[in-house]
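In: Coordinates for the following, if possible.
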Amino acid sequence: MKKPKFEFYTRPNGNNEFLIFYKKLPKKDQAKLFATIDMIQEKGLLIAKEMEWIKKIDNEIYEIRSKVSSNIQRALYFHVKDDRFIITHGFTKKTQKTPLKEIAKAKSIKREFEEENND
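Out: Here you go, the predicted structure:
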């Protein structure tokens, strides 16, 4: 199995939801989140799942999991094709379950991506 390659989606309006979120994080949280993404790309999805770096949310959406002390960061993503994955956005997790509004946002961005790339 090929190693995954993650991309940060830039919306048609020019906004990159993930990078906007990322830039607002404390430096330690930024470093940990990027290190987690790098490790997933380097080690692959099977090891990432075993290490609990990623989790399947539903049939379409997955999450990258990052934590620095009590700060819990999540980046939601979806699979495009082969080894290509798109990170839709990120958020700071404050509850046990992933908020439904964040899942809905990821699905909306996924649909937008598919409409923009239907060639």
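In: Every contact and neighbour count from this point should use C-alpha atoms.
Out: Noted.
In: so where do the helices sit in the chain?
Out: Along the chain, counting by DSSP state H, helices occupy 17-23, 27-43, 45-50, 100-116.
In: Give the buried residues for stretch 62-76.
Out: For stretch 62-76, the buried set under the neighbour-count rule, 16 or more other C-alpha atoms under 10 Å, comprises 62-67, 72-76.
In: and what of stretch 7-15?
Out: Here stretch 7-15 shows 9-10 as buried, counting by 16+ other C-alpha under 10 Å.
In: this one next, for a side-by-side:
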Amino acid sequence: MEKPRFRYFKRANGHSEFLEFLSSLPTKDQAKLLSAIQITQDKGIAIASRLKITKKLTDNLYELRSKQSSNIQRALYFHIVGNDYVITHGFTKKTDRTPPAEIAHAIELRAEFFARYKEDENNG
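Out: You can find the predicted model right below:
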């Protein structure tokens, strides 16, 4: 099985919520989250899941998990096709549960991605 490749969702206006979130984090937190992405790409989703780095949230929506001391970071992502995955955005988590608003936002971004993806396909 091919290893996953992650990219960051960029909205039509060029805005990337994940990159903005990442750049707002302290250096150690950034490194930890990027490491979670790298491990998942290197070892694959199944191993990352066993290591508790990734977790399925709903149908085609997952989270990448990282923790630096008491700071808990999450990046939400979805699968496109093959080994292609898109990270929608990230947030700092305060509780054990992923906030429903964050899941709703990721679903919204995923729908926006697929609408544009379809449009690009139709326009050749």
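In: quick one: TM-score?
Out: TM-score of the superposed chains, computed with TM-score structural alignment, normalised by the length of the first structure, equals 0.98; 119 aligned residues with a C-alpha RMSD of 0.5 Å.
In: re the thing from before, got the helices of the first structure as JSON lines, with mean neighbour count columns?
Out: Listed next are these as JSON lines, based on neighbours: other C-alpha atoms under 10 Å:
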{"stretch": "helix 17-23", "mean neighbour count": "16"}
{"stretch": "helix 27-43", "mean neighbour count": "16"}
{"stretch": "helix 45-50", "mean neighbour count": "15"}
{"stretch": "helix 100-116", "mean neighbour count": "15"}
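In: Those helices into JSON lines, with extra columns for distance to residue 7 of the first structure?
Out: Converted to JSON lines, these look like this (distance: least, C-alpha to C-alpha, whole Å):
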{"stretch": "helix 17-23", "distance to residue 7 of the first structure": "10"}
{"stretch": "helix 27-43", "distance to residue 7 of the first structure": "10"}
{"stretch": "helix 45-50", "distance to residue 7 of the first structure": "15"}
{"stretch": "helix 100-116", "distance to residue 7 of the first structure": "12"}
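In: So for residue 6 of the first structure, which of the ones you listed sits nearest?
Out: Of all those, it is helix 27-43 that lies closest to residue 6 of the first structure, at 7.4 Å by C-alpha to C-alpha.
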